[in-house]
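Q: Predicted model, plus sequence, below.
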Amino acid sequence: MRKVIAAFNTTIDGNCDHTAGIADEELHQHYTSLMNNGGVILYGRTTYQLMEYWRTFLEKPSEEKPMNDFAMAIDKIPKIVFSHTLKHVDWKSAKLASRNLEEDVRELKQQSGKDIFVGSRSLIIQLMNLNLIDELQLCIQPVIAGKGLSLFEDINDRTMFKLKKTKKFTNGAIILYYEPAK
């Protein structure tokens, strides 16, 4: 059975805006490895469209190898996009979801293969409310943003988690690996 893993960046004060964190070489390497070891990543429309930015590095590589490596990894991993407004996606490794989030995720979990990553705030919230998240990988950035989107708005029920491990980065970021407490 595959695990559903919510891997997300947030600031100390819980802001999950992609511009609030510190994207350095070490973090790009971490997320490149994560993508290279995943089976599929789930996106909502907004995050999918933000991630399309990385396609530019395939056409015109950066002088920074970790950014190019991440662009290749994010290009390779299959993507399922949940959207009520998009009619098509043109990224070769992406497809629009054909069913609702709960049905697709329950089916994906039953399949053999590598883990399922969730890369959109809205999907994380929905899957938390459906009790379908098997692991949280929260990368806490050493920044207080002061404003912005909170990662865990609109969660229906209190959920307890157990810390499995941590990973520290030289820039002060830390990843907390949690699983729901049984």
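A: Looks like it came in fine. Numbers count the residues shown, from 1 in each chain.

Q: When you work out contacts or count neighbours from here on, use the C-alpha atoms and nothing else.
A: Noted.

Q: which residues does the nearest residue to residue 109 once chain neighbours are set aside contact?
A: Among residues not flanking residue 109 along the chain, residue 2 sits closest, at 4.7 Å (CA to CA, 6 or more residues apart in numbering). Counting by CA atoms under 8 Å, 6 or more residues apart in numbering, residue 2 touches 108, 109, 110, 111, 112, 113, 114, 115, 116.

Q: Among those residues, which one has the most neighbours?
A: For the contacts of residue 2, the largest number of neighbours (other CA atoms under 10 Å) sits with residue 116, at 24 neighbours.

Q: Check it against this one:
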Amino acid sequence: MRKLIMWNVITLDGYFEGETNWDLSFHGLVWGKELEEFSLTQLRSADILVFGAKTYQGMADYWTNAPENEGEVAKFMNELPKLACSTTLGSATWKNTTITKDAISEVSKLKKEGSGDMFVFGSGILSASLMKAGLFDEYRICIAPVFLGKGRKLFLEGIPNQELNLIETKKLSTGGVILSYVPKNQT
């Protein structure tokens, strides 16, 4: 059975995006060789990437035209199968993409069909829906050492109360910290 894993970089005060769409400038505070290798390890274990509509469109725009220095990460991002969860997308131009209008049903089905990992990157609205449905098996969050003060929070009001167990921490030389949690009922 596949695991569904959330992966996000957030600020210490909980923002995963700045005041404008795709304001991810704080990612530069934690990016370095360690986080690149961590990202590659995750991508090597993945067999599906899952996105909400806005994140899908932004990721497709970026990764299909990625700079040469993105190398192996870009290769994985472009080659891995992708699931775009959207009621509005009519077509997908990013290689290996399937669109679903029913994220909960499709993700539930895909979790039962394979053994690799499924990752949700960004996608705050989709993540809230998947959290409400109890579909995440793990949460991996990289904390960037900054207070942003405003922007878009990752964890929205209305997500269910869920106790978590910390299963791993990784301190980065950049000052960031990666925290990995699983729901308490899964340990």
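A: Alright, I've got the coordinates. Small disclaimer: the values here were computed from a predicted structure and weren't measured.

Q: tm score of chain vs chain?
A: Here the TM-score for the pair of chains, by TM-score structural alignment, normalised by the length of the first structure, is 0.90; 175 aligned residues with a CA RMSD of 1.5 Å.

Q: rewinding a little: shared with the second structure, which of the contacts of residue 2 of the first structure?
A: Among the contacts of residue 2 of the first structure, the ones still in contact in the second structure (both residues aligned by TM-score structural alignment, their matches' CA atoms under 8 Å) are 108, 109, 110, 111, 112, 113, 114, 115, 116.

Q: Name the residue closest to the centre of the second structure, please.
A: In the second structure, the centroid-proximal residue (CA atoms, centre = their mean) is residue 121; its distance is 1.7 Å.

Q: Helices of the second structure, residue ranges please.
A: 33-45, 53-63, 71-79, 103-113, 124-132 (DSSP state H).

Q: Let me have those in a markdown table, extended by distance to residue 167 of the second structure.
A: Shown next, in a markdown table, are the helices of the second structure (distance: least, CA to CA, whole Å):
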| stretch | distance to residue 167 of the second structure |
| --- | --- |
| helix 33-45 | 16 |
| helix 53-63 | 27 |
| helix 71-79 | 25 |
| helix 103-113 | 21 |
| helix 124-132 | 19 |
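
Q: what about those, which gets the closest to residue 159 of the second structure?
A: Closest approach to residue 159 of the second structure among the helices of the second structure is made by helix 124-132 (5.9 Å; CA to CA).

Q: corresponding residues in the first structure for the closest one?
A: The aligned range for helix 124-132 of the second structure in the first structure is 121-129, by TM-score structural alignment.

Q: sorry, back to before: between the kept ones among the contacts of residue 2 of the first structure, which sits nearest residue 12 of the first structure?
A: Nearest to residue 12 of the first structure among these, with distances taken as CA to CA, is residue 116, at 25.6 Å.

Q: I'd like the distance between that closest one and residue 106 of the first structure.
A: 11 Å (CA to CA, to the nearest Å).

Q: just the strands in the first structure please.
A: Secondary structure of the first structure (DSSP state E): strands at 4-11, 40-44, 79-82, 94-96, 116-118, 135-141, 161-168, 174-180.

Q: whereabouts in the second structure does the second one align?
A: Taking TM-score structural alignment as the measure, the second structure aligns residues 48-52 with strand 40-44 of the first structure.

Q: Need the residues that contact that stretch.
A: 80-86, 116-126.

Q: count of neighbours near the residue lying closest to residue 26 of the first structure once chain neighbours are set aside?
A: In this structure, residue 26 of the first structure finds its nearest non-sequential neighbour in residue 169, 7.1 Å apart by CA to CA, 6+ apart. If you count neighbours by other CA under 10 Å, residue 169 of the first structure ends up with 14.
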